[in-house]
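[1] I'll drop the sequence and a predicted model, then ask my questions.
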Amino acid sequence: MTAAASTWSAAALVSCALAGACGGGSRAPVGVSTAAPGGPSTTVARDAGAARGPEGIPSDFRTNLTKINRARFVSNGHAGGRYEVDVYANPAGKNAALSASGDIPVGARLVKEHFERVGDGVQPGPVMMMEKMERGFDPDHGDWAYVVVNSAGAQVQNGRVEACAGCHDDAPHDHVFRVSE
């Protein structure tokens, strides 16, 4: 296992394009935005001189970040209710997700762990993170970067991800949808 692979959670994330979560087969589309995408998704390639993206989802996010929802809930925005989720955040991210207004500082991180609803139970699904980056990272989408890791633990997106940004552009508070505690 590479050092990069060891930074990803085993319970990981699904990319809309690579995992078939949006429009592939009979699965419901990811998100509910009707906004037109601003261009192709970009996976950050550090050796290609692209803008710096987040380092990735910390493997210890369940212990080093705060779970901000009391009970797992159905995520209607990610795959139209296919997943139940838990949301974790660093202190700046927690304030952002629980607030209806205010500035969201650089470094705010929100991690959403998905559990696919299968029959009468659930199984591990993707893990997704959004991180507020320095001004200018992606000004058309609030300077947020996204990381998507599939349920097998493989990173499938990192950086500017139009599938994520297109929906989060519709969020009422700096591209963040409020989470009820």
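    Yes, it's here.
[2] From here on, just use CA atoms for contacts and neighbour counts.
    OK.
[3] For residue 119, see how far away the residue nearest to residue 6 when sequence neighbours are not counted is.
    Nearest residue to residue 6, sequence neighbours excluded (C-alpha to C-alpha, 6 or more residues apart in numbering): residue 59, at 7.5 Å. Noted for residue 59: a distance of 28 Å to residue 119, by C-alpha to C-alpha, to the nearest Å.
[4] With residue 6 instead?
    31 Å.
[5] Near the residue nearest to residue 6, how many other residues are there?
    Applying other C-alpha atoms under 10 Å, we find 16 residues neighbouring residue 59.
[6] and here's the other structure:
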Amino acid sequence: MGAAAETQDSVAASTAKQYRKWRKVNDVPVLSATHGNRHVVTFINGKAEGSALGGKFPFPVGAVLAKESFEDQAGKPGAKGPLFIMEKRARGYDAAHGDWHYAVVAPDGAVALSGNGKDGSPAEFCAACHSVARVNDYVFGNGTVMRVKPTPLGPK
């Protein structure tokens, strides 16, 4: 059986190439149970800063958050894992889930997942988990300087 076909998502592919130039919102990787028990570091683009750092919701269209991940090795960050991406899309894209688009980019740069929260979307799980953080426009701020209200963790 061959490798899975790469999904096309120009924003995810572009984000994977440039996110490290963006604002890093946590210096120390945080263990994230909902991202496969990986250690994560979050980066935000310029359009996301007002909401993420100032607590001004909703996020504007074009805001992108990138969560760099590392496999857990004996409680510490190990090998590079996938890059998890949230992109705020135009009103009506997926109103039930805050108009967020989700993508996952594999360590080799291939876009492995791309979609919204609608039924049958490959990103349906992402949106379901993030719906718990609706008060913060569907964004968690765990372990970062992001100014979001505390929310419970999503589905286990």
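    Sure, I can see it. What you see is a predicted model, and the numbers here were worked out from it, not measured in a lab.
[7] follow-up on the earlier one: what's the residue nearest to residue 6 of the first structure aligned with over in the second structure?
    Per TM-score structural alignment, the equivalent position to residue 59 of the first structure in the second structure is residue 17.
[8] Its match and residue 105 of the second structure, how far apart?
    The gap separating residue 17 of the second structure from residue 105 of the second structure is 10 Å, by C-alpha to C-alpha.
[9] Same check on residue 112 of the second structure?
    5 Å.
[10] In terms of packing, which of these two has more residues around it?
    In this view residue 112 of the second structure and residue 105 are compared by other C-alpha under 10 Å, and residue 105 has more residues nearby, 24 against 20.
[11] Just say helix, strand or coil for residue 111 of the first structure.
    Using DSSP: H, G, I helix; E, B strand; the rest coil, the structure places residue 111 of the first structure in strand.
[12] count of residues packed around the counterpart of it in the second structure?
    The equivalent of residue 111 of the first structure in the second structure is residue 66 (alignment by TM-score structural alignment). Residue 66 of the second structure is flanked by 25 other residues according to other C-alpha under 10 Å.
[13] Can you name the helix or strand that the closest residue in space to residue 66 of the second structure that isn't next to it in sequence falls in?
    Nearest residue to residue 66 of the second structure, sequence neighbours excluded (C-alpha to C-alpha, 6+ apart): residue 85, at 4.6 Å. For residue 85 of the second structure, the element it lies in under DSSP states H and E is strand 76-88.
[14] now that strand, how far from the centre of its chain.
    Chain-centre distance of strand 76-88 of the second structure: 8 Å, with C-alpha atoms, centre = their mean, to the nearest Å.
[15] List the buried residues for it?
    For strand 76-88 of the second structure, the neighbour count (16 or more other C-alpha atoms under 10 Å) marks 77, 80, 81, 82, 83, 84, 85, 86, 87, 88 as buried.
[16] I'd guessed residue 125 of the first structure sits against residue 148; true?
    No - taking C-alpha atoms under 8 Å as the definition, residue 125 of the first structure is not a contact partner of residue 148, at 11.0 Å.
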